[in-house]
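> Give me a model of this one.
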Amino acid sequence: MAVKKTPRAAAKIDQVPWSGIRPAPVVLVTGPETFLAERATGALRDLLVAEDPALEVHDIEADQYSPGMLATLASPSLFGEPRLLRVTNVEKCTDAFITESISYLQAPADDVTYVLRHGGGVRGKKLLDTIRSGVGGGIEVLCDELKKDTDRIDFVQAEFRAARRKIAPSAVRTLVSAFAEDLAELAAACRQLLADDDQEITDKTVDRYYGGRVETNAFKVADIALAGRSAPAIVQLRHALATGEAPVPIVAAFASKIRTMAKVSSFRGSQGQAASQLGMAPWQVQRAQRDVQGWSEAGLANAITSIAAADTAVKGGSRDAHYALEVMVRVIARRGEDR
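Modelled structure (predicted):
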């Protein structure tokens, strides 16, 4: 069932991305991307510790909340140390938590930073609406999923920019392709590269660390096939399947590549216009234009047909899904031509 989202446009408080978190009496951290939420709250803690190393940190689980807990933790301490109250599971909170938090918002305690993490859903909506209305003087930190490759590319570039290090654009794309399913793993890969290599990060660097993972990636198989290298593509396909790559994502990777090529091939205009009107990054347009060179309309049609057949096969329509994948790879490597 689809999760109903609270309209953010109605908010009267500042809404900032996870990377723009800053101290405020109340900090509402929303969105489904757990890794970014943890990164944001960790950054906030570091900022507060930098202001006062005596910071006290208290963690509250909203789904296990007991009446009176907030008042106790927010009450003035003996030596007046600043406090950070971090609340998790607000999307599963108790009724007492909602009632007492709304009451607290009317007069937030001095030297207390109240952070509420809400992962999504309608539970606690009254509390969220109160914060968004401006009561309590809070801000909202948005931690949406990075679904698009362009978003993940921006993330990687920001990681290296923050470290004042250089990484080649092609190396960024390779990293994103290798860790497309897990943002935490992508961030960890960036940290390892930054820690272990003090030179500019290139494709060779990424391949040295993550070559095995990159080689078994579905998009890697597609790239080799699109380069017209049928035999190596089949070898990589078999290796990918043998190391756990599922058939369905492999077909999806080919479908994504061919679909993008078809869009670009039929577009008449500049690269910038194509990027804008097709909703793609300039590098995606450039790569698709390169990949589609030498393809005919009939070849693209045959490729699409072969992908559709493979998709049916890997979803139960054939007893030998792996063979169907190999047929698809060979058709793509021949640019869809019958020969």
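
> hey, let's count contacts and neighbours off CA atoms from now on
Noted.

> Name the helix or strand for residue 223, please.
Taking DSSP states H and E as the criterion, residue 223 maps to helix 218-226.

> Give me the contacts around that helix.
With contact meaning Cα atoms under 8 Å, 6 or more residues apart in numbering, helix 218-226 is reached by 177, 214-215, 230, 232-234, 236-237, 240, 245, 249-250, 253-254, 257, 291, 329-330, 332-333, 335.

> and the residues you listed, which of them are in helices?
When DSSP state H defines the helices, the subset of these inside them is 177, 214-215, 230, 232-234, 236-237, 240, 249-250, 253-254, 257, 291, 329-330, 332-333.

> Quick one: buried ones out of these?
Neighbour counting with 16 or more other Cα atoms under 10 Å marks 177, 214-215, 230, 233-234, 236-237, 240, 250, 253-254, 257, 291, 329-330, 332-333 as buried within those.

> how close does the closest residue to residue 319 other than its chain neighbours get to residue 250?
Nearest residue to residue 319 in three dimensions, chain neighbours excluded: residue 313, at 7.6 Å (Cα to Cα, 6 or more residues apart in numbering). Distance of residue 313 to residue 250, computed by Cα to Cα, to the nearest Å: 12 Å.

> residues in contact with the residue nearest to residue 319?
With Cα under 8 Å, 6+ apart, residue 313 has these contacts: 319-321, 324.

> Same list (those) but as JSON lines, adding distance to residue 265 and neighbour count.
Shown next, in JSON lines, are these (distance: Cα to Cα, whole Å; neighbours: other Cα atoms under 10 Å):
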{"residue": "319", "distance to residue 265": "35", "neighbour count": "10"}
{"residue": "320", "distance to residue 265": "33", "neighbour count": "11"}
{"residue": "321", "distance to residue 265": "30", "neighbour count": "19"}
{"residue": "324", "distance to residue 265": "26", "neighbour count": "20"}
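
> run this one through as well so I can compare:
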Amino acid sequence: MASLYSSVLLVSGGVEFLTERAVRRALEQAREADPEASVSEVDGARVGPGELTVMTGPSLFSARSVVVVRGIESLPAAAAEELLAYAAAPDADVALLLSHGGGQKGKGVLDKLRRCSAVEEVKVAAPKPWEAGRWVSAEVRHLGGSISSDAADLLVAAVGHDLRSLAAAADQLVDASTGADGKRRPIDVTLTRQYFGGRAEVRGFDIADAAIDGQLADALEQLRWAIGNNVAPVLITSAFASGLRSLARYGVASSQGLQEAELARAVGAPPFRLKKLRTQLRGWDAAGIATAVGVVARADLDVKGAADPLFALERMVLDVAGARSR
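This is a model prediction of the structure:
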């Protein structure tokens, strides 16, 4: 990114966490460029007439200034006109940082800003569910670390798709991968499982993968650990249902000659997951998958009813593994 001074940075998108983080990083960059610069921050809805003109005008206390206006979609009409007039000829000693929360509100101002040569726009967007692992990998790289694709997928399964939580988890793993000498080792599945493997969702997917792979003893051992550690039975049946649905969709989509990204979208899984599904599918046919889906549906009803959950889940694991074609 070029110097923020004498320009206008516009951050747009509908993801509050990403938008705010982009503004915060730009603010830090402007401060690093001139630690003596004065900083003014204001919410767009609260900008009164003439206020932007004052904020972007010469400062009595410092040569440079940084002005942050969040939520320009809520700017009053008078303030919006002042903003557009300033953006057409920004001051060389001012860094103006703007954020727009997405949607149609304030689109007229947004479109006019985009036509100003001094305005640089950064668009932020949440990754699609199948891109979450790739997003984690990019997040880790930004923090100066590296993570394997399997570890990134495991982290998503453990933490979920909330970007704020994923970013915090990535930061924790990068910190954990840093030795006393400051060197960072690659983040692998072992390290990720050490910090996040106790999450219920991960255990459920591990059990499901083991059963779908035909590793019966491993699946039963992990199941008993999960029940003994109070993992909710419905999370386990949900993981089985999700794994089998992905396998079924992969079986259909993989015969259509799709590129990897298109295949991932069709399956609804991250690209890193496709290799695992490809391997799993070798042991299944369509009839077996249909049988296993029925088994899981019955087990889900059982654990939500009065049935003994361990018995119902053990029977599910045995029957799912038994439905494999080979």
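
> will you turn the contacts of residue 313 of structure 1 into CSV that also has distance to residue 126 of structure 1?
Output for the contacts of residue 313 of structure 1, formatted as CSV (distance: Cα to Cα, whole Å):
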residue, distance to residue 126 of structure 1
319, 53
320, 53
321, 50
324, 53
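
> Just give me the closest of those to residue 17 of structure 1.
residue 321 (42.8 Å; Cα to Cα).

> That closest one contacts residue 314, doesn't it?
Yes - assessed by Cα atoms under 8 Å, residue 321 of structure 1 is found in contact with residue 314 at 4.9 Å.

> What is the equivalent residue in structure 1 for residue 138 of structure 2?
Using TM-score structural alignment, the partner of residue 138 of structure 2 in structure 1 is residue 158.

> What helix or strand is that match located in?
helix 149-162.

> Remind me what that helix packs against, helices and strands.
Packed against helix 149-162 of structure 1 by the contact rule (3 or more Cα pairs under 8 Å, 6 or more residues apart in numbering; DSSP states H and E) you find helix 169-178, helix 183-196.

> Distance from the chain centre to it, please.
Offset of helix 149-162 of structure 1 from its chain centre (Cα atoms, centre = their mean, to the nearest Å): 10 Å.

> now the angle from it to helix 169-178?
Helix 149-162 of structure 1 and helix 169-178 are oriented at 120 degrees to each other (axes from the mean of the first three to the mean of the last three Cα atoms, to 10 degrees).

> which residues touch helix 149-162 of structure 1?
146, 166-167, 172-173, 176, 180, 186-187, 190, 194, 281.

> Tell me which residues of it come out buried.
149-150, 152-153, 155-157, 159-160.

> could those residues go into CSV alongside distance to residue 97 of structure 1?
As requested, those are exported to CSV (distance: Cα to Cα, whole Å):
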residue, distance to residue 97 of structure 1
149, 38
150, 38
152, 35
153, 39
155, 34
156, 37
157, 39
159, 36
160, 40
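
> Quick one: the contacts of helix 149-162 of structure 1 as TSV, columns for neighbour count and distance to residue 74 of structure 1 too.
What follows is the contacts of helix 149-162 of structure 1, written out as TSV (neighbours: other Cα atoms under 10 Å; distance: Cα to Cα, whole Å):
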residue	neighbour count	distance to residue 74 of structure 1
146	18	35
166	15	44
167	20	45
172	23	44
173	17	46
176	22	42
180	17	41
186	20	37
187	17	34
190	19	38
194	20	39
281	15	47
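
> hmm, which two among the residues you listed are most spread apart?
194 and 281 (25.8 Å).

> Tell me where structure 1 has strands.
14-17, 26-30, 56-61, 83-88, 112-118, 139-142 (DSSP state E).

> which one of those lies closest to residue 277 of structure 1?
Nearest to residue 277 of structure 1, of all the strands of structure 1, is strand 14-17, at 25.7 Å by Cα to Cα.

> Can you check which part of structure 2 the closest one sits on?
Under TM-score structural alignment, there's no match for strand 14-17 of structure 1.
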